[in-house]
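>>> whatever this is, show me its structure:
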Amino acid sequence: MKVTVIGSGYVGLVTGVCLSDIGHEVKIFDINQHKIKMLESGQVPFYEPGLEKILKRNVKKNNLFFTSQERFAFADTDIVFIAVGTPPGLDGEADLTYVFRAVQNASSYMKENSIIIVKSTVPAGTTEKLNSLCKKLVPNKNLTVASNPEFLREGSAVKDFYKPDRIVIGANNDVIHEKIKSLYALIETEYCLTTPESAEMIKYASNALLAVKISFINEVALLCEEVGADVEEVALGVGKDKRIGSSFLRAGIGYGGSCFPKDTEALIYLASQYNKEMKIVQAAKEVNDRQINWMLDHINQSATQIEHAKIAVLGLAFKPETDDIRESPALRVIDYLLQRKAEVQVFDPKAMPNTKNQYGTTLSYHETVEAAVENTDIVLVLTEWEVIIKHLPAAINSMISKPVIIDGRNCLERIKLNSDIRLVQVGKASEETEFANVEYSINTVSVAKKNIS
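Model (predicted):
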């Protein structure tokens, strides 16, 4: 089929590139001409393992094109995917401006009987509003808007495209279901064929439930510290129950990224519009917002004074295998440290360029773990990159003056560290388990705010 994808961010680019790789002719449209030029030269504007190789392969095969020209993008296509941002407003409401604008612009060029597929995460009822918009704008074209939410995890998005747990398709008739299903004919998986409203809710409910699991185990972790239990052993035992499962039961300093924070807020807001409360989701959000206090408490207990203390921050991305720093807990920690006038030395194998764009020269950037931890008083592990797990123990063991390690991702093994090194981890009993009930005020001190769409 001939496919156009609007948006060259994580969702749009991965979707478009991988669709071209399974035999479709794909055009990726973006109004950002700088991005288009990068993509035409074979460069991916963000880090996603394996994506650049597939992109170059399909450009060479003439399956994949990039454009900012609307007529070229939409005039001769069978299906248009909407993969633009839906950023949260101050009250958590998903901003659908870009979604509606994309449909409005594309529909004016599209041929009759074409399909528009919404990949962007949108509230229930949005697809039907877009159907009504198309009937109003181009009443004679018989365009259909359907929902096909994405479930791509940053860092493993390519793998998730080829081996998804399921593909959800929301449409109002079986003909559209089957047409969209045929797009993925080479993908072996289960299909969930449903209405647009159900498809939209599946996406929000999925992300909300995963957020709840993370916040639940983080609350359990704090209690484990008080009673002398080990949260990793607790999570292992709980996860053996097949009704629960072990995924997303890893304690840490909270979730971040472009999905969970935004989607939980949007779901809470959506419910409020129908006079309903999402009390469990709201609680998960509140727990996540507070979880950073665990790290700040331990920083304050470990430093004689934070002002002028040398503190290493290892890991800046919100998770490993991505350069995405949106809503990363590491940024809240950095903001607090800079507010307290600490000297902050940072390392991340992929996310330092994005961090430099945001913080400029207020941080000291290092190309290796060893350089980042040199002469430090405290070392914070905030992203569980393999390179950090591999190199940090030896780097610390070789230092004459040993810093305290606060492992906010429970990724280090105590046995690999010398016995004179103090290691603090989430949900594991330590000598300091009594903290003042402090609400930290963190001012954002970044030199610029820059999101990756």
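>>> hey, let's count contacts and neighbours off CA atoms from now on
Fine.
>>> can you show me the helices along the stretch 51-200 of the chain?
For the stretch 51-200 of the chain, the helices defined by DSSP state H, counting those that start in this stretch cover 51-60, 70-74, 97-107, 126-137, 157-162, 174-183, 196-227.
>>> looking at those helices, which is nearest to Glu40?
Comparing the helices of the stretch 51-200 of the chain against Glu40 with Cα to Cα, the closest turns out to be helix 51-60 (8.3 Å).
>>> do you know how far Thr322 is from Glu265?
Distance, Thr322 to Glu265, using Cα to Cα, to the nearest Å: 23 Å.
>>> what does Leu130 give?
Distance from Leu130 to Glu265, by Cα to Cα: 22 Å.
>>> out of these two, which sits in the busier spot?
Glu265 (23 against 20; other Cα atoms under 10 Å).
>>> pretty sure Ala317 contacts Ser328?
Yes. Using Cα atoms under 8 Å, Ala317 makes contact with Ser328 at a distance of 6.1 Å.
>>> compare the two (neighbour count), which wins?
Between Ala317 and Ser328, Ala317 has the larger neighbour count (other Cα under 10 Å), namely 30 against 22.
>>> quick one: contacts for that one?
Asp323, Asp324, Ile325, Arg326, Ser328, Ala330, Asp348, Lys350, Ala351, Thr383 (Cα atoms under 8 Å, 6 or more residues apart in numbering).
>>> for the comparison step, fold the sequence that follows:
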Amino acid sequence: MKVSIIGSGYVGSVSAACFAELGHEVICIDIDEEKVRQINAGIPPIWEEGLGELMEKHAEKHLIATSDYDYAVQNTDVSFICVGTPSDEDGSIDLSIVKAASASLGKAIAKKDHYHTVVVKSTVVPETTEKVVLPIIEDYSGKKAGKDFGIAMNPEFLREGKAVYDFMHPDKIVVGAIDERSGFAVSELYRKLDCEVTHTNPRTAEMIKYVNNSFLATKISFANEVGNICKQLDIDTYEVMDAVGTDFRIERMFLNSGAGFGGSCFPKDVKALIGKAKIIGYEPELLKAVVSVNDRQPLKMVELLQEKLGELKGKRVAVLGLAFKNDTDDIRESRSIPVIAELLRLEADVVAYDPMAAESMQKVFGGIKYSNSAAEALKDAYGCLVMTEWDEFRELDSEFESMADRVVIDGRHMIKSKDINTKIDYDGICW
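Predicted coordinates:
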């Protein structure tokens, strides 16, 4: 099939490359000419494991990029909207980019003689596809949904760092369409994948995405709340969760206590669902608590450090890990951000290290020091906060000996060796 992808960010780039790998002809649409140039040269505009190889393999063969909506729509059968949906100041979803993409699609569809299917893949709150995207395309195209063009919602369930793998090995594919023709067109794109397609309506597909992420976020905040209690009772919360996780109704994943969740999905999606609930007159108390626990959790790292070091003013503190999770350079909603902000408020001398995300964090905190290695960051530091689950941090040992005062607060359950713990004043956030 012939597919166009609007937006070359995280979801758009991965979807484009993977659809090309599945044998489809793909055209990326992006208003950023630099991204267009990169994709046509086989260079991914973002870092994601395996993405570079796929882009290089298919560039200017099964995958091309353009800024011309008319060209892309005329030469494809299906268009995916994969643009960003950031949060407003109150946490509600900002649909301005989705609306702009829908308008541009509508103008292009107006010039097309054949049926065209529009698929929303951006994460949007329930009713967006039917009550926002559909009418905009109808208005700008002068055509009728279900008759002249199709509309569907196809949410993504991709983990950053493992997105290519997740796309090619999905545990679920959800297609919410307004008619059978649209649903069939989207389903056909995934025919080579070994996964059953769940067919539903657009608003249910939208809700499935939000519930999926909100439930995982709830498990994390629940684990952190339990971990905070366990720490006060001198109980190993990991031992507790290992046992609890054997219950098939609960399962062990996402029950690790730590500094909290971040990234481009969980914080934004939970807040967006809260915002949508409030619009329809419902107060989602549990979801609000999930966010509240997550907001407080990373600051406990600094509180533990203060308990051990006292006043932090002028003291060198090493922050290890800046990305919101390992295997990515993404710092969106990283738990390191509130931690560094609090350390700066307390006038600590902050030095940070991350194998991939330092450049991104420099745009947020330009005034702190950045090291080229964990060992360099630890040298002469009074305290160390481990914020991201990078494998290299598990190997740290003699590096701690160069610290001025060997206080280590572990936010990710990384420092486990008893031999190492005898060399440092070690404490975990929840253990």
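>>> could you dump the helices of the stretch 51-200 of the first structure into CSV with distance to Ile116 of the first structure added?
CSV is the format used below for the helices of the stretch 51-200 of the first structure (distance: least, Cα to Cα, whole Å):
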stretch, distance to Ile116 of the first structure
helix 51-60, 23
helix 70-74, 11
helix 97-107, 8
helix 126-137, 9
helix 157-162, 19
helix 174-183, 10
helix 196-227, 12
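>>> to Ile244 of the first structure, which of those helices lies closest?
Of all the helices of the stretch 51-200 of the first structure, helix 196-227 comes closest under Cα to Cα, at 9.6 Å.
>>> now that closest one: which residue numbers in the second structure?
Following TM-score structural alignment, the aligned partner range for helix 196-227 of the first structure in the second structure is 202-233.
>>> which position in the second structure pairs with Arg243 of the first structure?
Aligned partner of Arg243 of the first structure by TM-score structural alignment: Arg249.
>>> tell me the buried residues in stretch 228-248 of the second structure?
Asn228, Cys230, Thr237, Tyr238, Met241, Gly245 (16 or more other Cα atoms under 10 Å).
>>> list of residues touching that stretch?
223, 226-227, 250-253, 255-257, 429-431.
>>> one more: stretch 159-167 of the first structure?
14-15, 18, 148, 151-153, 187-192.
>>> for ChimeraX, what selects the buried ones among those?
Provided next is the ChimeraX selection string for whichever of the contacts of stretch 159-167 of the first structure are buried by 16+ other Cα under 10 Å:
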select :14,15,18,148,151,152,187,192
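>>> which one among the contacts of stretch 159-167 of the first structure gets closest to Gly42 of the first structure?
Distances from Gly42 of the first structure to the contacts of stretch 159-167 of the first structure, taken by Cα to Cα, are shortest for Val14, at 13.8 Å.
>>> and the closest one, what does it touch?
So Val14 of the first structure contacts Leu51, Ala157, Val158, Phe161 (Cα under 8 Å, 6+ apart).
>>> can you flag which of the contacts of Ala317 of the first structure belong to helices?
Among the contacts of Ala317 of the first structure, the members falling in helices (DSSP state H) are Ala330.
>>> which of the contacts of Ala317 of the first structure are buried?
Using 16+ other Cα under 10 Å, the buried ones in the contacts of Ala317 of the first structure are Asp323, Asp324, Ile325, Arg326, Ser328, Ala330, Asp348, Lys350, Ala351, Thr383.
>>> would a markdown table of those with distance to Ile405 of the first structure be doable?
As requested, those are exported to a markdown table (distance: Cα to Cα, whole Å):
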| residue | distance to Ile405 of the first structure |
| --- | --- |
| Asp323 | 23 |
| Asp324 | 24 |
| Ile325 | 22 |
| Arg326 | 25 |
| Ser328 | 20 |
| Ala330 | 15 |
| Asp348 | 17 |
| Lys350 | 22 |
| Ala351 | 21 |
| Thr383 | 13 |
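>>> nearest to Leu55 of the first structure among those?
Among those, and counting by Cα to Cα, the member closest to Leu55 of the first structure is Asp323, at 18.4 Å.
>>> which residue lines up with the closest one in the second structure?
Using TM-score structural alignment, Asp323 of the first structure lines up with Asp329 in the second structure.
>>> repeat for Ala146 of the first structure
Using TM-score structural alignment, Ala146 of the first structure sits opposite Ala152 in the second structure.
>>> tell me the contacts of the nearest residue to its match once chain neighbours are set aside?
With Cα to Cα, 6 or more residues apart in numbering as the criterion, Ala152 of the second structure has its nearest non-adjacent residue at 4.0 Å, and that residue is Ala177. By Cα under 8 Å, 6+ apart, the contact set of Ala177 of the second structure is Gly150, Ile151, Ala152, Met153, Gly183, His199, Thr200, Asn201, Pro202.
>>> switch the cut-off to 10 Å
Residues in contact with Ala177 of the second structure (Cα atoms under 10 Å, 6 or more residues apart in numbering) are 117-119, 129-130, 146, 150-154, 183-186, 199-205.
>>> closest to Phe100 of the first structure among the buried ones among the contacts of Ala317 of the first structure?
Arg326 (23.9 Å).
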